[in-house]
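1. return a 3D structure for these sequence lines:
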Amino acid sequence: MADPRRHLPRWRPWHGLLILMALLAPLGVTAWLGGADALAAARDFPAAMLALMLLIAFLCWNLNAARLRLMLDGRAGRLGQRGALGIELASKFALCATPGGGGGPATLLVLLSRRGLPASRGAAVFLLDQGCDLLFFLCMLSAVVAYSLLGEPRWPYPSLIQLALLALALVTLGGGLAIGCLPRLLRRPSASVARWLSGYRRRWLARRLLRCRQALRTTLGLPITTLLAVLMLTAAHWLLRYSLLYLAVLGAGGNIDWLWTFLTQMLAMAASQFSFLPGGAGAAELGVGGLLLPVVGREQAAAAVLVWRLVSYHLYLVAGAPMFLLLACRRRLSLSPCR
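-> Now for the predicted structure:
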């Protein structure tokens, strides 16, 4: 059995090709949607607005790092803000650089295990992180649906909002039931979980799942003030991060409702999971561009997509790659993790 602390996810030559395609995708989509005028509008994007967007991205990284420290609650050794920020950037780089984002959770678990936190407990921290995100989006979508029913927003595709709320509620309910009923599911003789594995491997997987469930219960047993702080940091992170597209549209000369840009990003990022390129490249840009076109001009939408993607995706790769390589090299040189 391989030691999960041994190495970070390995990279192959074809990973570089996929990342290159992902880097070029926003430029190609912008040229296709808006042509030369859109590229010119992106070049004329206000420097002050771009600086504000970069500042917001930096704040989002630090909010996530602070949230990680609260969820760990000292279980991964002494972890300062700088060390948590390094873990955040490295794991987000792996998330953005791998198809489907599979490298992100794996990198997070490896980095936490190097600090003495077993993989099962690290998985519980990751599940709590995802659960907070789901809860936030569920609350936001419920508020948006209520607003669309009580008010008169001029939004296109109103059925998408209800469909997104239903899908998110089903995912949340299904995940909660799976975790809550896990012991019962594992005891079923007809359970189809990992039936292709040998008996030893199935028992090993069952033990890991149960340990993760127990660690999640322990994490949820943190003081209520800590859990509320985690939820507040989650809300602040997503409200800031999902304001980037709104600022990009304003900088490109458009006028748009902030709530529609929030929904646009949420729906487009969900659709991007079906892209084979890292970071959902291609699908994310087309999704956002398609949802912006009925509201703003073609050139403005295309320019906003390019600037938004540069700040929300490419910046993660640029900032996270050095930290990912640094942590990988420190392991090879048998150095201690950064504090």
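2. going by C-alpha atoms from here, please, whenever you check contacts or count neighbours.
-> Will do.
3. buried residues in the helix or strand harbouring V318?
-> Using DSSP states H and E, V318 falls within helix 315-332. Using 16 or more other C-alpha atoms under 10 Å as the burial criterion, the residues of helix 315-332 that qualify are L315, Y316, L317, A319, G320, A321, M323, F324, L326, L327, A328, R331.
4. residue contacts, the third one?
-> Residues touching L317, when contacts are defined by C-alpha atoms under 8 Å, 6 or more residues apart in numbering, comprise F93, C96, A97.
5. state the distance from it to L89.
-> Distance of L317 to L89, computed by C-alpha to C-alpha, to the nearest Å: 9 Å.
6. going by neighbour count, which of the contacts of L317 comes out on top?
-> When the contacts of L317 are compared by neighbour count (other C-alpha atoms under 10 Å), A97 ends up highest, at 30 neighbours.
7. helices along the protein, start to end?
-> 13-43, 47-72, 81-97, 103-114, 119-150, 158-180, 182-187, 199-220, 224-241, 244-251, 258-271, 283-292, 298-309, 315-332 (DSSP state H).
8. quick one: residues in contact with the fourth one.
-> Surrounding helix 103-114, the residues in contact under the criterion C-alpha under 8 Å, 6+ apart are 4-9, 76, 87-88, 90-98, 118-119, 122-123, 126, 337.
9. could you tell me how many residues sit around the closest residue to A57 other than its chain neighbours?
-> Excluding the flanking residues, the one nearest A57 by C-alpha to C-alpha, 6 or more residues apart in numbering is R241, at 6.7 Å. Residues near R241, counting by other C-alpha under 10 Å, number 22.
10. next, the structure of the following sequence, for comparison with the previous one:
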Amino acid sequence: MSDNFPGALPPDDANFLQRLRPSRLILPVVIGLAVVGFLFYRSYKPGDLAPLANADWRWLLVALLVLAARDLGYIYRIRHLAEGALSWRQSLDVIMIWEFASCVLPSGQGGTAVAPFILEKEGIPLGKGLAYIMVTALLDNIYYVLMVPLVLLIAGAGLYPHEAMQTGFVATLRVAFGVSYIFVTLYAGLMLYAIFVNPRAVRRLMVRLFSFPFLRRWRRKAYQHGQEMVLASVQLRGNGPRYWWHAAVSTAFVWTARYAIIGCLIAAFVPMDMGTFLFIFARNITYKVILLIAITPGGAGIAEGAFPTFFGKFIGTATMTSFMVLLYRVVTYYLYLVLGMVFLPRWVARVFVKQPVAEVKS
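-> I've put the predicted structure just below:
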């Protein structure tokens, strides 16, 4: 794919393609691989990689199946939320481009920032597309709100990596985790009320809240977000229990699979009982908090650097931990960079059919 997109494209189209241009891959790849290389350089000892020779390939197969099942769950969910307006092929393209965008944009934005545009190019009106994206955000937040008490029961104080206590990291993580949980809970409750009870009251509340001097710069965005909630409410209120049941189950499925990947990969090289597997699953919840606040594209560098702190104790040697960092990022990050490079040119050629797209392939 060329970075020089046709100048005849409308501004929104050109801006979208610029945000996902291939040159944006260079920075996250360099950062991520540099951190992994540093981890290997600092930790490598001859013989530490011996467990690779005794890998349990069944667990590696399970990890790949879980990864595939997660993506199939995402594909099913977006097609269901869009009320069948997307074909299976379109749903696959949407998810692959969405994942690719999550890899090349800062973690705080992720694929959600461009998802309404992707859906609009697939023929879904912007208002409906915003409603569907808001539903995914709402369901994702509710899963998080409900899962945190459960993982606290499973892991207790071990939810945090106390092996890093001497650095003060755990104390900071506790605060970040608690603040994020409170914020997500309040936001999920606000979205529920807005979509199902009184969206206009929520819009007024947001505008008044962001009228304070220190928040006034975001007042326009607050109004826009409130308006999106009103549109989402109009679009979604008529959907019956079956719609919400399938949406909720598919959400629980994809996020459970997402959190289970690390445990499956570690189990391929380290003998593990169910209790340890669940413990790793629980700790993954706090690990994701680090990625949410990362400012690099796809959390590059942050994800690799934080991984040993959270999961090193379950793996053994520092060298094996460095290898596990690389393996985890290959299957959850670099894989989607490659898939995005495959899907994006074909998707652009398909949905931009009314525009000259002569240079979508390299």
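11. need the buried ones from the contacts of helix 103-114 of the first structure selected in PyMOL.
-> Selecting the buried subset of the contacts of helix 103-114 of the first structure in PyMOL, with 16+ other C-alpha under 10 Å as the burial test, is done by:
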select buried, resi 4+5+7+8+76+87+88+90+91+92+93+94+95+96+97+98+118+119+122+123+126+337
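12. and D71 of the second structure, what pairs with it in the first structure?
-> When the first structure is aligned by TM-score structural alignment, the residue opposite D71 of the second structure is W61.
13. now do the same end-to-end measure for stretch 313-323 of the second structure.
-> In stretch 313-323 of the second structure, first residue to last residue: 14 Å (C-alpha to C-alpha).
14. which positions within that stretch qualify as buried?
-> F314, I315, T317, A318, T319, M320, T321, S322, F323.
15. show me what contacts the fourth one?
-> Looking back up the chat, that one is A318 of the second structure. So A318 of the second structure contacts S43, Y44, P308, G312 (C-alpha under 8 Å, 6+ apart).
16. if you set the cut-off to 10 Å instead, what comes out?
-> For A318 of the second structure, the contact set (C-alpha atoms under 10 Å, 6 or more residues apart in numbering) comprises L39, F40, R42, S43, Y44, K45, D48, L49, P308, G312, M324.
17. apart from its neighbours in sequence, what residue is nearest the aligned residue in the first structure for the fifth one?
-> With TM-score structural alignment as the matching criterion, the partner of Y44 of the second structure in the first structure is G35. Leaving out its chain neighbours, the residue that sits closest to G35 of the first structure by C-alpha to C-alpha, 6+ apart is E299, at 7.4 Å.
18. I figured that neighbour hits A31, correct?
-> Yes. Counting by C-alpha atoms under 10 Å, A31 is a contact partner of E299 of the first structure at 9.3 Å.
19. any idea how far the closest residue to I266 of the second structure other than its chain neighbours is from P51 of the second structure?
-> Computed as C-alpha to C-alpha, 6+ apart, the closest residue to I266 of the second structure that is not its neighbour in sequence is I315, at 6.6 Å. I315 of the second structure sits 10 Å away from P51 of the second structure, going by C-alpha to C-alpha.
20. find residues that contact each of these two.
-> F269, V270.
21. list the residues that contact the aligned partner of S91 of the second structure in the first structure.
-> When the first structure is aligned by TM-score structural alignment, the residue opposite S91 of the second structure is A84. By C-alpha under 10 Å, 6+ apart, the contact set of A84 of the first structure is W61, N62, N64, A65, A66, R67, L68, R69, A90, C338, R339.
22. can you redo these as a markdown table with distance to L222 of the first structure?
-> As requested, these are exported to a markdown table (distance: C-alpha to C-alpha, whole Å):
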| residue | distance to L222 of the first structure |
| --- | --- |
| W61 | 23 |
| N62 | 21 |
| N64 | 18 |
| A65 | 18 |
| A66 | 15 |
| R67 | 13 |
| L68 | 13 |
| R69 | 13 |
| A90 | 26 |
| C338 | 26 |
| R339 | 23 |
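23. any idea which of those has the most stuff around it?
-> A90 leads the contacts of A84 of the first structure on contacts (other C-alpha under 10 Å) with 27 neighbours.
24. tell me the spacing between the nearest residue in space to that residue that is not next to it in sequence and L117 of the first structure.
-> Of all residues not flanking A90 of the first structure in the chain, F324 sits nearest, at 4.4 Å (C-alpha to C-alpha, 6+ apart). F324 of the first structure sits 19 Å away from L117 of the first structure, going by C-alpha to C-alpha.
25. what does A304 of the first structure give?
-> Here A304 of the first structure is placed at a distance of 41 Å from L117 of the first structure (C-alpha to C-alpha).
26. who's more crowded, these two?
-> A304 (31 against 19).
27. which position in the second structure pairs with the more buried one?
-> Going residue by residue (TM-score structural alignment), A304 of the first structure aligns to M324.
28. I'd guessed that match sits against I315; true?
-> Yes. In terms of C-alpha under 10 Å, M324 of the second structure counts as a neighbour of I315; the distance is 8.2 Å.
29. that'll do, ta.
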